[in-house]
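Whatever this is, show me its structure:
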Amino acid sequence: MRRRNTNNLNGSSNHRDKTATDRYNALRNKGAVTDDERLLSRPTQPLVSPNEPIPDELRQEEDHAFERALNFDYTMTDPWRVFRIMSEFVNGFDVLAHIPPSIAIFGSARTKLDDPSYAAATETARLLAQAGFGIITGGGPGIMEAANKGAQEGGNLSIGCNIELPFEQESNPYLDVSLDFRYFFVRKTLFVKYSNAFIIFPGGFGTMDELFEALTLIQTQKVSNFPIILYGSAYWGGLLDWIRSTMLDEGNISAKDLDLLRVSDDPQEICDLVCDTYQNNIRLERINRHRETSIR
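Predicted structure coming up:
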């Protein structure tokens, strides 16, 4: 058997510079001290009797250092953060495992009560709830509140998956089931896993994120195809024109990818489309019980 030549042209070993690796190992295994030892012990400090008053600047610096030490939480380091992420998945799966077939409705948290989109979201959710679907939203104000309100008016389950934000996100008063999340990616996974359709009302960056997350997962066949319906042709028209005239023309998507999006200005039409697609998916599953449904 020929042995691979492991020497480079200069005759030295052909491997990457170990500087970064050594630095990582040194930091990770510094002093071979376990987390328990690091938590429960600290180096002893000599007693000092100052011969003169401590300057105010030094006193403030020591006070700040003491305050930081009191508030340091080793569970916030990256390896321990995994358990917090895991707990959000476990709790989310546990709470949502037995909800009825549900529809996710997204849109701006800034939509006001007198905005026509608010009334349309309420009516859309009410019709879907009466048709037998639960309603899942981000649990906040605006369009989310409107959809959760419509779910309760329609007599079905109203679910909110709230995200911790420094502003503008508080749970609305129309929730039967409420979950709180620190991590957007955990929350979005649950939206996809437990929703049979996405209805996207006018919104901002968060709404766009949820829209294109769903489109990407369906396009790449990571999840089974489910309806993505944009409410408000006037609002979404410019984006759709750009997708056709630029994204498609540049060859960055295919023509069939455009079929993943539907646009409607009519809550009843949206409800009918969701119901028809859901019934068709049930028929497909009866025909082929091994049909790929991915994480859903």
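
only C-alpha atoms for contact and neighbour calcs from this point on.
Noted.

Following element in sequence after the helix or strand hosting residue 213, please.
Assigned by DSSP states H and E, residue 213 belongs to helix 205-219. Using DSSP H and E, the helix or strand that directly follows helix 205-219 along the chain is strand 228-231.

Check the offset of that following strand from the chain's centre.
Distance of strand 228-231 from the chain centroid (Cα atoms, centre = their mean, to the nearest Å) equals 19 Å.

Point out the other helices and strands that it packs with.
Contact partners of strand 228-231 among helices and strands, from 3 or more Cα pairs under 8 Å, 6 or more residues apart in numbering; DSSP states H and E: strand 198-200, helix 205-219, strand 261-264.

that older thread, now tell me what touches the helix holding residue 213 from outside.
Residues outside helix 205-219 that contact it (Cα atoms under 8 Å, 6 or more residues apart in numbering): 106-108, 188, 192, 200, 223-226, 228, 257, 260.

Give me the buried entries from the residues you listed.
Buried subset of the contacts of helix 205-219 (neighbour count, 16 or more other Cα atoms under 10 Å): 106-108, 188, 192, 200, 223-226, 228, 260.

related to what we said a few turns ago, can you say which of the helices and strands packed on strand 228-231 is nearest to residue 86?
Among these, the nearest to residue 86 by Cα to Cα is helix 205-219 (21.0 Å).

Give me the buried positions along the closest one.
207-208, 210-211, 214-215, 218-219.

Also stretch 76-84?
Buried residues in stretch 76-84, counting neighbours by 16+ other Cα under 10 Å, are absent.

Same check on stretch 270-283?
Per 16+ other Cα under 10 Å, stretch 270-283 contains these buried residues: 270-271, 273-275, 277-278, 281.

Same question for stretch 184-204.
Buried, per 16+ other Cα under 10 Å, within stretch 184-204: 187-203.

quick one: residue 261 and residue 228 touch, right?
Yes: taking contacts as Cα atoms under 8 Å, residue 261 lies within contact range of residue 228: 5.5 Å.

Contacts for the longest helix seen in the chain next, please.
The longest helix of the chain (DSSP state H) is helix 267-287. Where contact means Cα under 8 Å, 6+ apart, the residues beyond helix 267-287 that reach it are 120-121, 123-124, 127-128, 131, 196-197, 226-227, 229, 264, 291.

Now the buried members of these.
For these, a burial check counting by 16+ other Cα under 10 Å picks out 120-121, 123-124, 127-128, 131, 196-197, 226-227, 229.

Tell me how far residue 142 lies from residue 102.
Per Cα to Cα, to the nearest Å, residue 142 is found 20 Å from residue 102.

ditto for residue 149
Plainly put, residue 149 is 15 Å away from residue 102 if you go by Cα to Cα.

Residue 281 too?
Counting by Cα to Cα, the gap between residue 281 and residue 102 amounts to 14 Å.

for comparison, sequence B:
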Amino acid sequence: MAPSKTPNPDKQRLLRGPVLVRKSGPQKSTTDQRLLDHQHNVDWLHTDPWRVLRIQSEFVDGFGALAELPLAVTVFGSARVKAEHKYYALGQEIGRKLVENGYAVITGGGPGLMEAPNRGASEAGGLSVGLGIELPHEQHLNDWVDLGLNFRYFFVRKTMFLKYSQGFVCLPGGFGTLDELFEALCMVQTGKITDYPIVLIGVEFWSGLVGWIKERLVAEGMIAESDMNLFMVTDSIDEAIAYILQHHDDIRNRGDQLPASSLVRGEQELDR
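Next up, the predicted model:
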């Protein structure tokens, strides 16, 4: 498929938290960096308490926007993959098939393998959600997002992924995708979130990592052998969807609750 087109004026704009501004050169730092950097004076005594209010506002905005989100699956993946790449087509397909099976689709809202699932979901008539983040080299929310938020703080954004997703799909990606994958695995393993399905798409891409987990983490007792069952690896989108559906059926059979799966409710929220 042809790559999506971004209107030329938007190429000169960037997002700083929820604020859209004209680009005036690369940023020297981000809000996260300024919060976490070591400071050699006591100015933090006066500034950090006020930062708490900004952090609080991000949580309030996120909870308010996503509170009535229908049953949803988050798709993670690289921002660097171009629309002509085979992985992009996979991303579109997984977005489309998730919608066809009653799910909203959440991504990080950026380009590449975040845009692809958003595009697939949007083109299939489903709810396409993007949760962006302020970065030194800015990227705006992609054009296929129906409901979008842009966060200053990674930890707030991660909370939204975990709170409002009922499953996670990882397409090929870099450090950010690995961070999101292991965050989900850790939270499921430790019981911090319900045992939701986690799927890695791309056997060849993920095989080295999976092999290392078996040969090092399991073999040396760093994790239990049963922890390998917390995720599946496949090249088949249909197999991935079937795994997610079966996992959610198992959750319902145990008597646990999942959100209503009607996408109509999510669409109504967008119109309000």
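
Could you check which residue of structure 2 pairs with residue 109 of structure 1?
Using TM-score structural alignment, the equivalent of residue 109 of structure 1 in structure 2 is residue 79.

so that match sits right up against residue 112, yeah?
Yes: under the criterion of Cα under 8 Å, residue 79 of structure 2 makes contact with residue 112 at 4.3 Å.

Who are the contact partners of residue 56 of structure 2?
Counting by Cα under 8 Å, 6+ apart, residue 56 of structure 2 has no contacts.

The helix or strand where it lies against structure 1, how far on average?
Per DSSP H and E, residue 56 of structure 2 falls inside helix 44-66. For helix 44-66 of structure 2, the mean deviation from structure 1 after alignment is 1.8 Å (mean Cα distance after the TM-score superposition for structure 1).

and after that helix, which helix or strand comes next?
strand 72-76.

one step back: any chance of JSON lines for the buried ones among the contacts of helix 205-219 of structure 1, columns distance to residue 114 of structure 1?
Shown next, in JSON lines, are those (distance: Cα to Cα, whole Å):
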{"residue": "106", "distance to residue 114 of structure 1": "18"}
{"residue": "107", "distance to residue 114 of structure 1": "15"}
{"residue": "108", "distance to residue 114 of structure 1": "14"}
{"residue": "188", "distance to residue 114 of structure 1": "29"}
{"residue": "192", "distance to residue 114 of structure 1": "30"}
{"residue": "200", "distance to residue 114 of structure 1": "19"}
{"residue": "223", "distance to residue 114 of structure 1": "36"}
{"residue": "224", "distance to residue 114 of structure 1": "37"}
{"residue": "225", "distance to residue 114 of structure 1": "34"}
{"residue": "226", "distance to residue 114 of structure 1": "31"}
{"residue": "228", "distance to residue 114 of structure 1": "26"}
{"residue": "260", "distance to residue 114 of structure 1": "31"}
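
quick one: which of these is nearest to residue 243 of structure 1?
Nearest to residue 243 of structure 1 among those: residue 260, at 12.3 Å, using Cα to Cα.

So that closest one versus residue 102 of structure 1, what's the distance?
19 Å.

what's the answer for residue 171 of structure 1, then?
19 Å.

which one of these two has more residues nearby?
Higher neighbour count among residue 171 of structure 1 and residue 102: residue 102, with 23 against 20, using other Cα atoms under 10 Å.

list the contacts for the residue nearest to the more buried one when sequence neighbours are not counted?
For residue 102 of structure 1, ignoring the flanking residues on the chain, the nearest one in space by Cα to Cα, 6 or more residues apart in numbering is residue 134 at 4.2 Å. Neighbour list for residue 134 of structure 1: 99-103, 128, 151, 156-159 [criterion: Cα under 8 Å, 6+ apart].

corresponding residue for residue 88 of structure 1 in structure 2?
Match for residue 88 of structure 1 (TM-score structural alignment): residue 58.

can you check residue 213 of structure 1 too?
Matched to structure 2 by TM-score structural alignment, residue 213 of structure 1 sits across from residue 183.

cool, residue 118 of structure 1 as well?
Aligned counterpart of residue 118 of structure 1 in structure 2: residue 88 (TM-score structural alignment).

Please apply the same query to residue 128 of structure 1.
Using TM-score structural alignment, the partner of residue 128 of structure 1 in structure 2 is residue 98.

roughly how far apart are that match and residue 118 of structure 2?
Noted for residue 98 of structure 2: a distance of 11 Å to residue 118 of structure 2, by Cα to Cα.

list the residues that contact both of these two?
Common neighbours of residue 98 of structure 2 and residue 118, counting by Cα under 8 Å, 6+ apart, are residue 105.

What's the separation between the aligned residue in structure 1 for residue 136 of structure 2 and residue 182 of structure 1?
By TM-score structural alignment, residue 136 of structure 2 lines up with residue 166 in structure 1. In this view, residue 166 of structure 1 and residue 182 of structure 1 are 11 Å apart by Cα to Cα.

more neighbours, the two?
Neighbours were counted for residue 166 of structure 1 and for residue 182 using other Cα under 10 Å; residue 182 has more, 14 against 6.

hang on, that one packs against residue 188?
No: if you go by Cα under 8 Å, residue 182 of structure 1 and residue 188 don't touch, sitting 11.6 Å apart.

all strands of the stretch 101-250 of structure 1, in order?
If DSSP state E, counting those that start in this stretch is used as the criterion, the strands of the stretch 101-250 of structure 1 fall at 102-106, 134-137, 158-163, 177-181, 198-200, 228-231.

Please work out which of the ones you listed is packed deepest.
Burial of the strands of the stretch 101-250 of structure 1 is given as mean neighbour count (mean count of other Cα atoms under 10 Å); strand 134-137 ranks first at a mean of 28.

By how much does that one deviate from structure 2 on average?
Averaged out, strand 134-137 of structure 1 is 0.3 Å away (mean Cα distance after the TM-score superposition for structure 1).

Adding distance to residue 61 of structure 1, write the buried ones among the contacts of helix 267-287 of structure 1 out as CSV.
Compiled in CSV, these are given as follows (distance: Cα to Cα, whole Å):
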residue, distance to residue 61 of structure 1
120, 57
121, 54
123, 59
124, 58
127, 61
128, 60
131, 64
196, 56
197, 55
226, 57
227, 58
229, 56
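
Can you check which part of structure 2 stretch 36-45 of structure 1 sits on?
The aligned range for stretch 36-45 of structure 1 in structure 2 is empty, by TM-score structural alignment.

wait, stretch 247-267 of structure 1
Taking TM-score structural alignment as the measure, structure 2 aligns residues 217-237 with stretch 247-267 of structure 1.
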